[in-house]
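Asker: Here is my input, please return the structure:
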Amino acid sequence: MAYENPDGIRIGLEIHVQLNKLKTKMFCGCSTDYHNAAPNTHTCPICLGLPGTLPVLNKKAVEAAIKVGLALEGEIAEETQFHRKNYFYPDLPKGFQVTQFDFPIVGKGKVVIEGEDGEHVVGITRAHMEEDPGKLVHIGSIEKSKGVLIDYNRSGMSLIETVTDPDMRSPKEARRFLDKFRNILEYLDVFDGNLEGAMRVDANVSVYWGTRVEIKNISSHKGVERALLYEIMRQKNVIRRGGKILLETRHFDEGRGVTISMRTKEEAEDYRYFREPDLMPMRVTSWIPAIKETLPELPDAKRARFMEQYGITDMHAKSLTSKIMLADFYEGVCATGMDPKTAATWTADVFLGELNYRDLAISSYDGMTIGFIHAKDPEIENSFKVPDMVELVTLFAEGKVSDRSAVEVIRAILDGTEEKTPSQIIEEKGLFKAEDDLVTRAVAETISENAAAVQDYLGGAEKSLNFLVGQVMKKTKGTADAKTARELIVKELKG
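Answerer: All right, here's what the predicted structure looks like:
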């Protein structure tokens, strides 16, 4: 059955991606490594827009933009050029932003996501290059700010703005698109998504196929979903009360989970675009063949290969290819000779699940060790080694530790500050699987001590069996195999 959209919801996104893997900014030689620097220390007369300065275009930024365009199956323009977008705002020292208007470097493209009714194609309207403005830090909330501080370290950073067609039909689809889009960018190695300001999103949404509203500068995928959920509800309520939806720009207050009106929406003519006189038009089509040769295996292709080469499920392949460093880690484990299906289960289900539970973001992989940082506190760092995964899963396969104990070892490594092997952790915590006679004694004691639960089970209450198994696990401090304990209890009670 085709997906129905009775509320006429249309969502389009404008995604600003900072090319922070480049060493220098878009038009000057200032370093892009400013995130831990003091304010206004990574600036020069060019990125501050001082009179008499001239921009020099970063060739690597152009190549990165072409890479992105090719990965999005977009049309690379035969000729592209820069414009000046004129508006006054404190974070824009020149009074205009160097961007692209009617000749963007990338034209029509597409991204395939998992929609509400199966695979769904989201069209790409365009992707263009521009410079990042500075950063405003409000003293207090944006509504009641007592002042604003400006940091120009970010000013002049290379950006790619990707504009989608209004093809998404729910906040969930918008979040899935952003997850897929970020995944593609990480495969291309053009940005580090763990850095502040690496990706910022403007979301356009309308209901009942009506007037659209723009929500500016949302910094997280979850934030986009929350902002859209609120805004859709707000627009429906306005219409239900007989009101009219205004063409406007709104701000999403993360703390309160609401959108706030900022200003009426600007149109193209408000920006008085005109060609940037200090930068010549570019013809880059001759670059395309060489850049195509550098493109990596992209997520969809890697997912298909994993299923064919390793015989794993589509669900596991999706999870493992959701992060290129996780995919590389998985292949590192498989390269040791471990069964690929077993490796997929422990990597995708257990290891990735524990990372997500702890809000840990994968930050590196060097061929042997996968590193991660806490999403909200980058100071918290840790790592996990391929040999550790292999050793642990081998011990489990040999029956020396239970699955529960093996998970506890993974948690200990993720939470720990000392480097210890799985065997050392298992020895210290006493996690080696209990001997058969120990489990047998624990089963006998459990049956003897819990007569009521035994009678309930014999009377048909299956939940009581889970309770009894839990008591055995408690007595053996989690070292018993739960399946074995269950089988022994049933055998003892029912013969």
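Asker: For the rest of this, base every contact and every neighbour count on C-alpha atoms.
Answerer: OK.
Asker: T53 - that's part of a strand, no?
Answerer: No - read with DSSP: H, G, I helix; E, B strand; the rest coil, T53 is coil and lies in no strand.
Asker: What residues does the closest residue to it other than its chain neighbours make contact with?
Answerer: Closest residue to T53 apart from its sequence neighbours, by C-alpha to C-alpha, 6 or more residues apart in numbering: I46 at 5.5 Å. By C-alpha atoms under 8 Å, 6 or more residues apart in numbering, the contact set of I46 is F27, C28, T53, L54, P55.
Asker: Can you get me a residue count around the fourth one?
Answerer: What that stands for is L54. 15 (other C-alpha atoms under 10 Å).
Asker: ditto for the first one
Answerer: One way to gauge burial is a neighbour count; for F27, by other C-alpha under 10 Å, it gives 20.
Asker: helix, strand or coil for it?
Answerer: coil.
Asker: wait, doesn't it sit right on K60?
Answerer: No - F27 lies out of contact with K60 (C-alpha atoms under 8 Å); the separation is 11.1 Å.
Asker: neighbouring contacts of whichever strand in the chain runs longest?
Answerer: The longest strand of the chain (DSSP state E) is strand 118-131. By C-alpha under 8 Å, 6+ apart, the surrounding residues in contact with strand 118-131 are 26, 62, 65, 69, 72, 74, 97-100, 104-114, 155-165, 167-168, 177.
Asker: again, but for stretch 443-460
Answerer: In contact with stretch 443-460 (C-alpha under 8 Å, 6+ apart) are residues K463, S464, L465, F467, L468, Q471, V472, A485, L488, I489, L493.
Asker: Next, the structure of the following sequence, for comparison with the previous one:
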Amino acid sequence: MSIVDTRTPDPKRLIPGATGDWEIIIGLEVHAQVISKSKLFSGAPTNFGAEPNANVSLVDAAMPGMLPVINEECVKQAIRTGLGLKAEINLKSVFDRKNYFYPDLPQGYQISQFKQPIVGEGKVVVSVGPDRQGNFEDIEIGIERLHLEQDAGKSMHDQHPTMSYVDLNRSGVALMEIVSKPDMRSADEAKAYVTKLRSIMRYLGTCDGNMDEGSLRADVNVSVRKPGGDFGTRCEMKNINSIRFIGQAIDYEARRQIAILEDGGTIAQETRLFDPAKGETRSMRSKEEAHDYRYFPDPDLLPLEFDQAYVDALAVDLPELPDEIKKRLVAELGLSAYDASIIVSDKAIADFFWQVAAGRDGKAAANWVINDLLGALNRTGKTIEETPVSAAQLGAVIDLIKDGTISGKIAKDLFEIVWNEGGDPKELVESRGLKQVTDTGAIEKAVDEVIAANPDKVEQARAKPTLAGWFVGQVMKATGGKANPQAVNALVKAKLGVE
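Answerer: Predicted coordinates:
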């Protein structure tokens, strides 16, 4: 990992200690499983949830005489990801053997890339916030490299009282290891970075980002130093598979290191594990360096070479990515940067929004998607894919407001009905008598009754015109929220003689 310091200390992100402020230095190595039907060097399937050792070829099991053959789709996916990260694509790269010995690594080495990766330096812009003023800060995080490598299998220690079992279904699955520069200075920045990285890959279709299935996980490197000083000794926390846990691990580890240093101790460079149940890290082993792995070019694989035309052909078919969509939402639909950020945060949400917004007011569509739909999904623990209200149904609710059939208040009630019971919004309005009252005679009668029943309030409103809103609220209540709010407001002001 690069040791070039690209950021100056930010007072907002310093941690107070007994001997003064401290700065956290964070770098991440994100392992993203490539979306492909077969593994990196074999034709074995990659489907999640298969029976143990069902997705294992002779190559994955490292049987004698078996030779790896590169999967071109995995190469394409790595290039697409590199392009999405605004990174340099290396037209020649080399696969190396990384030697280490674990029971779930049948070959006794991992085929990876070391000095010549497929993707070089790139960048990701993350938004951190909001702060107390509601503002977001854009921060550029450098990408050191992206390289392809094969995953190891999985050891299971809880299946037998005296033995461990090994499942090789993941052995040989293609991974993209995305190595950041040590540019992050807080847990919030690290969480925003992983969130953005996952979002980009989901838009590209190169990794599904399902951390609970292990298809995205991170090794987190943390060190602390006095602001502006030399880099401290870093510790690496392995295989964290939750964005929330990444934040917790960073906060704990930073404070652990600060406490040791302020007590006069030194930090041992080591690999640690994060225990989510206890919210703490614990030592796993001393940290390996590159020479410990005895890298050398894999003799069974030729250098990977392609030309610029190959890269350009892939670039042409790339989808629009979150940053570009966000700019378009702000510029073309007039959305706030905050609302646009929420919409583009997940491809499924963005796709849903575009369906709702088609031919409609973008701001109205955004308000309903963000405040009502996503709010209801969050409260019930559902994802956008599980929404009981379709884009067509939500769009129909917005249409009924626009054409005056229902008021905004009735629309909220209608949304709840559709959420709980389903059905066509237009037909529900007809069958349940939810139409907005637009008959000025009926509205005027309700206004007169409210004014007659509250003579003391009338005088107060004439002295203080803003109190006319109280009368509007009473009329709306009396009409069950069905009266046209604009008509009610106009009649109340006219009857009270206020502007």
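Asker: thinking again about what came up before, the longest strand of structure 1 vs structure 2, average offset?
Answerer: After superposition onto structure 2, strand 118-131 of structure 1 sits on average 0.9 Å from its aligned residues (mean C-alpha distance after the TM-score superposition for structure 1).
Asker: By neighbour count, which bits of that strand are buried? Give me those.
Answerer: H120, V122, G123, I124, T125, R126, A127, H128, M129, E130, E131 (16 or more other C-alpha atoms under 10 Å).
Asker: of those, closest to V224 of structure 1?
Answerer: Nearest to V224 of structure 1 among the buried residues of strand 118-131 of structure 1, counting by C-alpha to C-alpha, is V122 at 16.6 Å.
Asker: ok, the alignment partner in structure 2 of the closest one to V75 of structure 2 distance?
Answerer: Matched by TM-score structural alignment, V122 of structure 1 corresponds to I141 in structure 2. I141 of structure 2 sits 24 Å away from V75 of structure 2, taking C-alpha to C-alpha, to the nearest Å as the criterion.
Asker: Also I370 of structure 2?
Answerer: 37 Å.
Asker: again with I401 of structure 2
Answerer: Distance of I401 of structure 2 to V75 of structure 2, computed by C-alpha to C-alpha: 50 Å.
Asker: Look at the two and report which has more neighbours.
Answerer: V75 (19 against 16).
Asker: Provide the aligned range in structure 1 for whatever helix or strand the more buried one lives in.
Answerer: Using DSSP states H and E, V75 of structure 2 sits in helix 72-84. Mapped onto structure 1 using TM-score structural alignment, helix 72-84 of structure 2 spans residues 59-71.
Asker: quick one: the matching stretch to structure 2 mean distance?
Answerer: Looks like 0.9 Å for stretch 59-71 of structure 1 (mean C-alpha distance after the TM-score superposition for structure 1).
Asker: Aligned to the residue nearest to T53 of structure 1, what sits in structure 2?
Answerer: Using TM-score structural alignment, the equivalent of I46 of structure 1 in structure 2 is V59.
Asker: Checking that match next. Helix, strand or coil?
Answerer: coil.
Asker: ok so, going back, separate out the buried members of the contacts of strand 118-131 of structure 1.
Answerer: 26, 62, 65, 69, 72, 74, 97-100, 104-113, 155-165, 167-168, 177.
Asker: Among these, which ones are in strands?
Answerer: Counting by DSSP E, those contribute 97-99, 109-113, 158-164 to strands.
Asker: Just give me the closest of those to K429 of structure 1.
Answerer: Among these, and counting by C-alpha to C-alpha, the member closest to K429 of structure 1 is I113, at 43.9 Å.
Asker: In what element of secondary structure is the closest residue to M262 of structure 1 other than its chain neighbours found?
Answerer: In this structure, M262 of structure 1 finds its nearest non-sequential neighbour in R250, 5.1 Å apart by C-alpha to C-alpha, 6+ apart. Assessed by DSSP H and E, R250 of structure 1 sits inside strand 248-253.
Asker: And that strand, what does it pack against?
Answerer: Here strand 248-253 of structure 1 touches strand 213-218, strand 258-264, going by 3 or more C-alpha pairs under 8 Å, 6 or more residues apart in numbering; DSSP states H and E.
Asker: who's in contact with the residue most central in space within structure 1?
Answerer: Of all residues in structure 1, the one closest to the mean position by C-alpha atoms, centre = their mean is D179, 5.1 Å from it. Residues in contact with D179 of structure 1 (C-alpha under 8 Å, 6+ apart) are H221.
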